[in-house]
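Q: Okay, predicted coordinates and the sequence, questions at the end:
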Amino acid sequence: MDADYLPFHPNPSQPVFTAPDGAVDAHCHVFGPVDKFPYHPMRKYTPCDASKDQLFALRDHLGFARNVIVQASCHGTDNTALLDALRTSGNLARGVAVVDSQVTDAELTQMHAAGVRGVRFNFVKRLVDTIPKEVFLNIATKIKKLGWHIVVYFEAPDLADLIPFLKELDTVIVVDHMGRPDVTKGVEGEDFQNFVNLLSENSNIWTKVSCPERLTQQAPNYNDVVPYMRTLVEQFPDRVLWGTDWPHPNMISHVPDDGKLVDVIPKIAPTAQLQQALLVDNPMRLYWS
């Protein structure tokens, strides 16, 4: 792994919060192991190995039942590690793949059989090279036949330029990590309100209320991020997902404790009804129905 890379927490705490039966960690990754699933030669970073067995052990430790595994940029469009994890999960995992415009219908059908239900479009420039929007639109046309959705990853300053493109995608869209707002600007700030308006005006757009550890200046309680997450959960209760983001690639400030991340959930979804929607009903409807 890279010399400055922070490995995931070796011994996460037991959460105080008890997740409802059937809870889904709807955003996590598998990396390698590199001797079996090499990283992409054009990757922007090299992580530590984070295997499917370690992921599933964490799932059980945290009191969750299922995972949605998202292909990360270090593996590029080689989804082999992802597909291996899905095929050995016993139907307890679904996947979000990364593909290029050359992907065939036959390949997509094989991925669907393994448990893939979406593709990810990454617009974070420090992680991926710029790809023409036409390429993404071509992929969107291909995956629509399977009923898949599209996960988009971007940072708040890029939202305005992306809105016309997002409105061209005629499918469900899931935005990673609330569009990465700058939490120093406040919930009522223009950037975050633009994101709230995007969801208000487009009923096909969902979001993950995840990764407070990436946005906070108040680790490890993340209280500065909680108002953003809670706003989205309360305003869009049927279009929000939650995930750990394990194994937390490219963290710089600290190594998050996944048990502490779980304990943020009752702060952002304070009622049993909201928790059930966030952790069970919404991900099950999107990934297992």
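A: Great, that's in hand. For clarity, every value in this text was computed on a predicted model and none was experimentally measured.
Q: Only C-alpha atoms from now on, for both contacts and neighbour counts.
A: Noted.
Q: Residue 64 against residue 26, yeah?
A: No - Residue 64 is not in contact with residue 26 according to CA atoms under 8 Å; the separation is 10.4 Å.
Q: Specify which residue of these two has the higher count of neighbours.
A: Taking other CA atoms under 10 Å, residue 64 and residue 26 do not tie; residue 26 has more neighbours (28 against 21).
Q: Past the strand or helix carrying that one, which element shows up next along the chain?
A: Assigned by DSSP states H and E, residue 26 falls within strand 24-28. As assigned by DSSP H and E, the chain's next helix or strand after strand 24-28 is helix 52-62.
Q: so that following helix versus strand 24-28, what angle?
A: On the basis of axes from the mean of the first three to the mean of the last three CA atoms, to 10 degrees, helix 52-62 is oriented at 140 degrees to strand 24-28.
Q: and the comparison structure, right after this:
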Amino acid sequence: MSPDAAIDCHLHIIGAPAQYPLDPKRRYTPAEASAPDYWKAVANTPVGRIVIVQPSFYGTDNSCLVDALREAGGRARGVAVLDASDMTDGALQVLHEAGVRGIRINTLSNRSGARPLADALGDIVDALKGSGWHIQVLCDPQDFALLTEIQDKRALPLVLDHFGFLTPNASPDDRAGLLRLVDGGAWIKLSGTDRLGGAQSGPWFRDLATEIGARAPDRIVWGSDWPHTPLHSDVTLSAAVPVPSRKIDTVALFRTAAGWFKDDDLRRRFLSGNASALYDFQSD
């Protein structure tokens, strides 16, 4: 596979509930979304490698993630979710061999049961020292100050999901907080625009992407967020019945993001080079 093949750094694979039980504490029951379904969704793009991210509704059971990684072979890496008690050397080695290269903390999808962000980060940093893995965080922008305080102390790369979950309605202070994290060394997934704002928000995300890219050209990556699961703000969600994913044109998302950067070298770094280094694709 060409080293320039684009890398989708954020997607979820959702297996059959009979094979992969869902977390009893989940906010909703998702519809199935298979790897073949994903590849059909990006068939008209240059995406050739992927990063599968553990979703909230599986909790800390990473079995669907691991099986999907093994089936994909060298085309895929993963980001897992673990409790502190699960972070044994043996467990981490099994995940590493499957293709996992990071641990995710998600305080947005699990608001009622999430551990304090500072505590969760401390446990992960201690467990992953020397591993070469990273910490991926999906949090409210109000937590940027905390992340900034601990960023200089961390021993691992920090990756922020979905533009740091900044929306076009974000305050100037929240935008400044995100940029402070970027200036301090954070990586940013320039993803989730369909989740964060409507079609009219395109110029706002383009301008923010351009600003982040100018500050951190080697720490920006792209993700589709396929299969476009329900919005975090949807208060009607229920675990009682499967909730379909949103109908989003994934190819259009890719093409829009690819157009944010006019410089060919920067666009290559954004779509493949940076992610190849962060997720250790270079070892294959």
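A: The structure has been received and is ready for your questions. No experiment lies behind these values; they were computed from the predicted model shown.
Q: okay, the longest helix seen in the second structure sits on what stretch of the first structure?
A: Identified as the longest helix of the second structure according to DSSP state H is helix 202-215. Aligned using TM-score structural alignment, helix 202-215 of the second structure spans residues 222-235 in the first structure.
Q: mind checking the SS state of residue 248 of the second structure?
A: Following DSSP: H, G, I helix; E, B strand; the rest coil, residue 248 of the second structure is assigned to coil.
Q: nearest residue to it other than its sequence neighbours?
A: Once flanking residues are discounted, residue 248 of the second structure sits nearest to residue 228: 6.8 Å by CA to CA, 6 or more residues apart in numbering.
Q: Run through the residues that contact the equivalent of residue 195 of the first structure over in the second structure.
A: Counting by TM-score structural alignment, residue 195 of the first structure lines up with residue 178 in the second structure. Each residue near residue 178 of the second structure by CA atoms under 8 Å, 6 or more residues apart in numbering is listed here: 141, 144, 164.
Q: Then residue 254 of the second structure?
A: Here residue 254 of the second structure is in contact with 45, 224 (criterion: CA under 8 Å, 6+ apart).
Q: in which helix or strand would I find it?
A: Residue 254 of the second structure is part of helix 250-258 when elements are defined by DSSP H and E.
Q: Give the aligned range of the helix or strand just after that helix in the first structure.
A: Using DSSP H and E, the helix or strand that follows helix 250-258 of the second structure in sequence is helix 264-268. Using TM-score structural alignment, helix 264-268 of the second structure lines up with residues 272-276 of the first structure.
Q: Pull the residues that contact the matching stretch.
A: 19-20, 23, 233-234, 237, 265-266, 269.
Q: same deal with stretch 204-216 of the second structure?
A: 168, 179, 182-183, 185, 187, 190, 193, 219-220, 257, 260-261.
Q: Quick check: the gap between the residue nearest the centre of the first structure and residue 68 of the first structure.
A: With distances taken as CA atoms, centre = their mean, residue 27 lies nearest the centre of the first structure, 3.6 Å away. Distance, residue 27 of the first structure to residue 68 of the first structure, using CA to CA, to the nearest Å: 6 Å.
Q: swap in residue 30 of the first structure?
A: In terms of CA to CA, residue 30 of the first structure sits 11 Å off from residue 68 of the first structure.
Q: Over to residue 258 of the first structure?
A: 16 Å.
Q: ditto for residue 106 of the first structure
A: 22 Å.
Q: so what corresponds to residue 102 of the second structure in the first structure?
A: By TM-score structural alignment, residue 102 of the second structure lines up with residue 118.
Q: helices or strands up against whatever helix or strand its match lives in?
A: Assessed by DSSP H and E, residue 118 of the first structure sits inside strand 116-122. Judged by 3 or more CA pairs under 8 Å, 6 or more residues apart in numbering; DSSP states H and E, strand 116-122 of the first structure is in contact with strand 93-97, helix 133-144, strand 149-153.
Q: could you redo the last one with a cut-off of 10 Å?
A: In terms of contacts (3 or more CA pairs under 10 Å, 6 or more residues apart in numbering; DSSP states H and E), strand 116-122 of the first structure is packed against strand 66-70, helix 80-87, strand 93-97, helix 105-114, helix 133-144, strand 149-153, strand 173-175, helix 282-287.
Q: still on that earlier bit, residues that sit against both of residue 64 and residue 26 of the first structure, list them.
A: 279-280 (CA atoms under 10 Å, 6 or more residues apart in numbering).
Q: before we move on, back to that, pick the one among the contacts of residue 178 of the second structure closest to residue 70 of the second structure.
A: Nearest to residue 70 of the second structure among the contacts of residue 178 of the second structure: residue 164, at 29.4 Å, using CA to CA.
Q: just checking, what residue in the first structure corresponds to the closest one?
A: Using TM-score structural alignment, residue 164 of the second structure pairs with residue 179 in the first structure.
Q: Over to residue 50 of the second structure?
A: Alignment note (TM-score structural alignment): residue 50 of the second structure maps to residue 67 of the first structure.
Q: got it, and residue 77 of the second structure?
A: When the first structure is aligned by TM-score structural alignment, the residue opposite residue 77 of the second structure is residue 94.
Q: same deal with residue 129 of the second structure?
A: Using TM-score structural alignment, the equivalent of residue 129 of the second structure in the first structure is residue 144.
Q: swap in residue 138 of the second structure?
A: By TM-score structural alignment, residue 138 of the second structure lines up with residue 153.
Q: Its match against residue 124, yeah?
A: Yes - Residue 153 of the first structure lies in contact with residue 124 (CA atoms under 10 Å); the separation is 6.6 Å.
Q: Now, the contacts of residue 178 of the second structure that are in helices?
A: residue 144.
Q: Which one of the contacts of residue 178 of the second structure is nearest to residue 59 of the second structure?
A: Once CA to CA is applied, the member of the contacts of residue 178 of the second structure that ends up nearest residue 59 of the second structure is residue 164, at 21.4 Å.
Q: Great, nothing more from me.
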